[in-house]
Every structure is written in structure tokens, then in C-alpha cells.
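# generate a structure from the sequence data that follows.
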Amino acid sequence: MVGQALAVTRQQDFGRRGEDLACRYLEGQGLVVLSRNWTCRDGELDVVAVQGDRLVVCEVKTRSGPVWGRPDEAVDQRKLSRLRRTALRWLAAHGVGWCPVRVDLISVTWPVDGEPELTHLRGA
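Below is the predicted model:
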């Protein structure tokens, strides 16, 4: 049981490192990060940012290698629909009227003994 809890904590830390990298990348691209790991009954938004008048919701997937496939392969149409619904809840919770929303996917491949590689897919 303790081993499982430790494995989950390591996975969460690994995912958080990928999200940290994604946020630094987005800020370097001129976006302003508004929220991280925002949750509601419909799901979780890893990163919510703004670019001009557009809300950008980013799903961040981090992998250490190809064992589980490419990070972007973990996001299907069902997941994208859930992200869009959750983005609408974020807008309502923050008192923001309608605005254009874009859902992006950031894939981070971070080998244990290497440098991370980040891929940003806009408008997933």
C-alpha cells in the first residue's frame, strides 16, 4: 500500500513538473496564466491562460518515454468535449461573459536521463 502511494506521488510530481514547464513555455509565448489545476464537477483544467481576448485551456500530458504511447494519444474526442464543458464552467465561476475559447494540447516527453521535449498543438 505504501509503495502504491509513493508511486502515485511520484507520478503527480512528474506531471506537475510537466505543467510547470508548459506554463513557462506559454508565458514565453506571451500568454498570461490565470489558473492551474482548476476543478469542478465536470473535470479539471490543467492550465487556463489568456491570449488577447481569447481564453486558452491547455491539457498537459507528460510522459517519460514511448512505453505508454505519445502524450497526445491520451486525449480523445470525449476528453476534448469534457474540457470544453469544463471551460464553460470556469468562465461562469469567474464571472466572465462569453469569449472565444481555444483548447490546446501540450505534450511533454521528459526522459529520466534527458532534456524535456515540448510540443504545443493549438486548437486541438
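
# all contacts plus neighbour counts: C-alpha atoms, from now on.
Noted.

# for the protein, what spans make up the strands?
For the chain, applying DSSP state E gives strands covering 32-40, 43-51, 54-63, 101-109, 117-121.

# in the shortest one, which residues are buried?
Within strand 117-121, the residues that count as buried by 16 or more other CA atoms under 10 Å are 118, 120.

# what's the answer for the longest one, then?
Of all the residues in strand 54-63, those buried under the rule 16+ other CA under 10 Å are 55, 56, 57, 58, 59, 60, 61, 62, 63.

# let's have the strands of the chain in a markdown table, adding distance to residue 77.
Listed next are these as a markdown table, based on distance: least, CA to CA, whole Å:
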| stretch | distance to residue 77 |
| --- | --- |
| strand 32-40 | 20 |
| strand 43-51 | 15 |
| strand 54-63 | 13 |
| strand 101-109 | 12 |
| strand 117-121 | 15 |
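
# wait, which of those strands is closest to residue 93?
strand 32-40 (9.5 Å; CA to CA).

# this one next, for a side-by-side:
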Amino acid sequence: MMGAGLVKAVYARWASLPHAPFRALVFMAVTAKDEDNPPCFWGGRESLALALGRMAPPPNDDDPEVIKERRAAFASVDRAVKELTKVKAIKVVEAAGHYRPAKYALNVLRDSTTLNVPVAPRSA
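Coordinates of the predicted model:
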């Protein structure tokens, strides 16, 4: 099952988060698998931007306005992820790499107070 139980857990545990980080965490939870321990999200910045109500234009468009819009969408994602990391709702398990999104462990279950997940070393 994809994320239904995790979404309920987000509402129960993290409802006091600010709007954008909460939306991002709910999106991460709905796309993670309930049975994974810990549940993980690796959907990428484009999908998180969409979860925050922003469309990230294609990266191959050289129009300055498109570039500005894409940067703004990713800045909103970065702010939400930073807040979620700060409050320990998520932990980076694998940093993003060349054409590979970051992988985040979700700390949404009531009995989980810390994420004891090994962090993968950064690849060169």
C-alpha cells in the first residue's frame, strides 16, 4: 500500500508544521510505501515543487524568465526540505547526484523519535 497510513501519521504527528513543509511532507508520505522501515521518498525536486503548487519548467529552456521560474520553484523546495530536516521530520539518506534525486527517510511514525538510518557517502 502506498502511503495512506503514513499520511495519517503525518497529520497526527506533524500538523503544526508551517504550510509548505507540511504539504511537502504529506506528498512524500503519500508516495512512500507504508511497509518500508523507514519509509523513504526519492521523487525528486520537480515533484516536490509540484506538491508545493509550483511547476518547475523544463531544464533545457534558455529563456531567462523560465530559468528564473525554475530557480524559484526549487528555492521553495529547498526551504521546505530545510525546515523538515531541521525539525527531524526527514533525514537525507542519499544526497542527490548526477541525474539522481536525493533519498529521504521519513520520520512520521509515533514510535520513531530519531532516524537511525545510515547515510550513503557522496559519490564523486
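
# care to give me the TM-score?
The TM-score (TM-score structural alignment, normalised by the length of the first structure) is 0.35; 70 aligned residues with a CA RMSD of 4.1 Å.

# for the strands of the first structure, which one sits closest to residue 11 of the first structure?
strand 54-63 (9.5 Å).

# any idea of the angle that closest one forms with strand 43-51?
130 degrees (axes from the mean of the first three to the mean of the last three CA atoms, to 10 degrees).

# now do strand 54-63 of the first structure: which elements does it pack against?
Under the contact definition 3 or more CA pairs under 8 Å, 6 or more residues apart in numbering; DSSP states H and E, strand 54-63 of the first structure sits against helix 2-28, strand 43-51, strand 101-109.

# of those, which stretch is the most buried?
A comparison of these by mean neighbour count, using mean count of other CA atoms under 10 Å, puts strand 101-109 on top with a mean of 21.

# residue 90 of the second structure against residue 83, yeah?
No: with contact defined as CA atoms under 8 Å, residue 90 of the second structure and residue 83 do not form a contacting pair (9.3 Å).

# before we move on, the earlier item: minimum distance to residue 19 of the first structure: which of the strands of the first structure has it?
Nearest to residue 19 of the first structure, of the strands of the first structure and by CA to CA, is strand 54-63 at 6.2 Å.

# the closest one relative to strand 101-109, how many degrees between them?
20 degrees.

# how far away is residue 36 of the first structure from residue 16 of the first structure?
10 Å (CA to CA, to the nearest Å).

# same deal with residue 61 of the first structure?
For residue 61 of the first structure relative to residue 16 of the first structure (CA to CA), the value is 10 Å.

# sorry, back to before: out of the helices and strands packed on strand 54-63 of the first structure, which is closest to residue 90 of the first structure?
That would be strand 43-51 among these, by CA to CA, at 8.7 Å.

# so what secondary structure elements neighbour the closest one?
Against strand 43-51 of the first structure (3+ CA pairs under 8 Å, 6+ apart) you get helix 2-28, strand 32-40, strand 54-63, helix 77-93.

# okay, angle between that strand and strand 32-40 too, please.
160 degrees.

# when residue 90 and residue 83 of the second structure are compared, which one has more neighbours?
Taking neighbours as other CA atoms under 10 Å, residue 90 of the second structure and residue 83 compare with residue 90 leading, 25 against 18.
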